[in-house]
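>>> Need the 3D shape of this:
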Amino acid sequence: MTGPSLGHVHICHNPADRGYAERLYRHLTKAGVSATMDEEQSERLDPELVQERVEPARALVVVMRSGDELAPRVRDEVHLADRLGREIRPLSVGGKAHIILSHLPIADAAGDRMPDDDFVNTLRRIVGSAPKPVRAQPRRPRWRVPALVFAAVILVVGAVALFSLRDRGDEAVGPADPSASVPAATGLPAAPTGLPARGAVTITSPANDAVVDRCMKVTGRANLDTAQTILFATNRIDPPDTAWYVVYAGAYPNGFVDADWHGSVYLGHTTGQSFDVFVVVMEAKSAAAYYAAHKQGNGSYAVDNAQPAGAVAHVRVTQGSNDAC
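From the prediction side, this is the model:
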């Protein structure tokens, strides 16, 4: 990875756009914007490496080109940056924004040109100025007698105040409760509130016993490690079926599950049937191995003859419509 590790923006890009990313890196650093970029040519990076790149950055610059799907590593970096509350600045070198970035202002760099001054100045403001120098220690005074006299006066005043409080019967004022924690001023955004316990996942919609569409939309909250992912494991209970149908829950196959996650479950063509749908938590690497061992057809789903281990949330639903997904 090129560049410093703190107080910077991180440039993420598809492997095919590495040449442009390198020119952009040089352009930004020359303009006084500290930057880093990925140098790997692989489509996917380990979750630990993605976190190492994104977490210390103050903003993410996403190089994108219309018609090209974002590489899995770029999606992972975008998801983590969004989860951490980092600024995300898409830079289009041609065409429209990708769907996961379409809600953000898009900077135009069509024709592989460098971004304009407004874009660069915005990044400069996000990164901020150089760290302030450590304040020099004050020079020790040549004469110490005035300071000693002042300290003695303070001690006398404090003693008088203490005796006055005791005479009035007031309780002594002790030190602050050491168990009370004071948030550290890290400069990072506050963590999302109302999350479940660490390692837990909840389903917020649909409600239990709800009547749902053929393609059931599921939302929930999660508090997982970045290397963990979630899957849906669905079993038909009426009429009963021994098979479990498994799909990834949302766009998190490589981990980085959003605090507010969402996904879809396909229930089939027949209305009136009831299903149990479980959310299963796995390490991303373990999930990939499990899915590869059980996938069917074109790999859009997997089938198991038993419920996968790791279920943490559950909802029972009935299919009420056969509308197109």
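>>> from here on, contacts and neighbour counts on C-alpha atoms
OK.
>>> all strands for the stretch 201-325 of the chain, in order.
201-205, 210-212, 215-222, 228-238, 244-248, 260-266, 274-283, 295-296, 301-304, 311-319 (DSSP state E, counting those that start in this stretch).
>>> now those in JSON lines, with mean neighbour count and distance to residue 30?
Compiled in JSON lines, the strands of the stretch 201-325 of the chain are given as follows (neighbours: other Cα atoms under 10 Å; distance: least, Cα to Cα, whole Å):
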{"stretch": "strand 201-205", "mean neighbour count": "19", "distance to residue 30": "45"}
{"stretch": "strand 210-212", "mean neighbour count": "18", "distance to residue 30": "55"}
{"stretch": "strand 215-222", "mean neighbour count": "18", "distance to residue 30": "41"}
{"stretch": "strand 228-238", "mean neighbour count": "23", "distance to residue 30": "38"}
{"stretch": "strand 244-248", "mean neighbour count": "23", "distance to residue 30": "43"}
{"stretch": "strand 260-266", "mean neighbour count": "18", "distance to residue 30": "38"}
{"stretch": "strand 274-283", "mean neighbour count": "22", "distance to residue 30": "41"}
{"stretch": "strand 295-296", "mean neighbour count": "15", "distance to residue 30": "49"}
{"stretch": "strand 301-304", "mean neighbour count": "18", "distance to residue 30": "48"}
{"stretch": "strand 311-319", "mean neighbour count": "19", "distance to residue 30": "50"}
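>>> Please generate a structure for the following sequence too, so the two can be compared:
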Amino acid sequence: MNKKMSLLIVDDLDDNIFILKSLLKEHLPELELYATNRATEGLQIAGKTNIDCAILDVQMPEMDGVELCRRIKSDVKSCHTAVILLTAHRTSPELRARGLEAGADDFIHRPFENIEFIARVKVMLRTKRAEDQLRQSNFSLGKRVEEQMEALRKSEEQYRALYENAPLAYQSLDGGGQIIDVNPAWLQTLGYQRDEVIGQDFASFLHPELVKTFRKNFPVLQTCGRVEDVPFRIRHKQGHYLDISLNGRSGYHPDGSFRQSYCVFKDVTAQNRIQRELEISEERFRQVAENSHELIWEVDATGLYTYVNRSVENVFGLRAEELIGNKYFYDMFHP
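Now for the predicted structure:
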């Protein structure tokens, strides 16, 4: 059975709170509403109450909405709360950047249309419910994985065969980020001996520019239980760096505390190099095509223009945007 969803309003103006509460009660009467005109009190409510969504006014004297958002998202008890920042004017790129970096999920500026405001709140609540269900599924999956791991441990030969022959590099880190286990594929990929790795800080193997990223995101894996397709650059014993894509899950003690991570990664160095070469090749072709005196165009299966160079624009007397997606090849020629 779905739990009743909750929403927190934090605005230093009581009139604004009254308007928002009235609007939400009218259109979403099933919501459990909390409201305060003090940012510090809002932070306490978010930390003590399982708030699903928070609407925060950006301009508040005690603490602005961006800072409040950052603190809510930084607290393990409220990090999953969906946050909408409410501004008295259209958001500037700088404000949006600050809000996004703080963890904001959406921006709404006053004055707003009621129908759009309610629609956005519904989207946030719907997304939050889906994420909660996914986290619960992942937690259940994690418990099943742990149970299966226990069964594998009882059969040392079977477990060891799986461990030794795994095609992907595997590593396990403790709560401090130290390596407590790696498989042969890990050692083979990076050229190290096992005694050179076990007990070492995983961050010491990363490219210096990515160490801060790891320090910031590893606690997220411990708290949220999973990460997927995280890009890193990791140092080979010979000194060069490999591009890797990492996926991880967290293992927990029976009391729910973090035990260790279970991560695998694949070497995507060649894939990334090919992608970069393809982008360079495409850019070279574009430069050649744009500066060619020949007519160069591209059409889709229906004959609709998808690309034209400058020569085509000059000959037809039409701009590229007038042709691409609007004109067919046969439109430009006499029957």
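>>> Could I get the TM-score for this pair?
Scored by TM-score structural alignment, normalised by the length of structure 1, the superposition of the two chains gives a TM-score of 0.35; 163 aligned residues with a Cα RMSD of 5.3 Å.
>>> ok, back up a step: okay, the strands of the stretch 201-325 of structure 1 in a markdown table with distance to residue 154 of structure 1 next?
Formatted as a markdown table, the strands of the stretch 201-325 of structure 1 follow (distance: least, Cα to Cα, whole Å):
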| stretch | distance to residue 154 of structure 1 |
| --- | --- |
| strand 201-205 | 56 |
| strand 210-212 | 70 |
| strand 215-222 | 54 |
| strand 228-238 | 58 |
| strand 244-248 | 67 |
| strand 260-266 | 55 |
| strand 274-283 | 60 |
| strand 295-296 | 77 |
| strand 301-304 | 75 |
| strand 311-319 | 60 |
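>>> among these, which is nearest residue 36 of structure 1?
Closest of the strands of the stretch 201-325 of structure 1 to residue 36 of structure 1 is strand 228-238, at 25.7 Å (criterion: Cα to Cα).
>>> What helices and strands are in contact with the closest one?
With contacts taken as 3 or more Cα pairs under 8 Å, 6 or more residues apart in numbering; DSSP states H and E, strand 228-238 of structure 1 sits against strand 244-248, strand 274-283, helix 284-294.
>>> Format these as a markdown table; extra columns: distance to residue 164 of structure 1.
Shown next, in a markdown table, are those (distance: least, Cα to Cα, whole Å):
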| stretch | distance to residue 164 of structure 1 |
| --- | --- |
| strand 244-248 | 69 |
| strand 274-283 | 62 |
| helix 284-294 | 65 |
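>>> of these, which approaches residue 27 of structure 1 most closely?
The nearest among those, by Cα to Cα, is helix 284-294 at 36.0 Å.
>>> Specify the stretch among the strands of the stretch 201-325 of structure 1 that is closest to residue 152 of structure 1.
Of all the strands of the stretch 201-325 of structure 1, strand 215-222 comes closest under Cα to Cα, at 57.5 Å.
>>> can you point me to the longest helix in structure 1?
helix 145-167 (DSSP state H).
>>> what about residue 245 of structure 2, helix or strand, and which?
According to DSSP states H and E, residue 245 of structure 2 maps onto strand 241-252.
>>> neighbours around the nearest residue to residue 230 of structure 2 once chain neighbours are set aside, how many?
Counting by Cα to Cα, 6 or more residues apart in numbering, residue 246 is the residue found nearest to residue 230 of structure 2 once chain neighbours are left out, at 4.9 Å. Residue 246 of structure 2 has 18 neighbouring residues, counting by other Cα atoms under 10 Å.
>>> List the contacts of residue 246 of structure 2.
Shown in contact with residue 246 of structure 2 (Cα atoms under 8 Å, 6 or more residues apart in numbering): 227-232, 263-266.
>>> Which ones among those map onto strands?
227-232, 263-266 (DSSP state E).
>>> Now for these, which sits with the most neighbours around it?
That'd be residue 264 among these, by other Cα under 10 Å, with 24 neighbours.
>>> Grab the nearest non-local neighbour of that one.
residue 170 (4.4 Å).
>>> Same question for residue 294 of structure 1.
Leaving aside its chain neighbours, residue 294 of structure 1 sits nearest to residue 302 (4.9 Å; criterion: Cα to Cα, 6+ apart).
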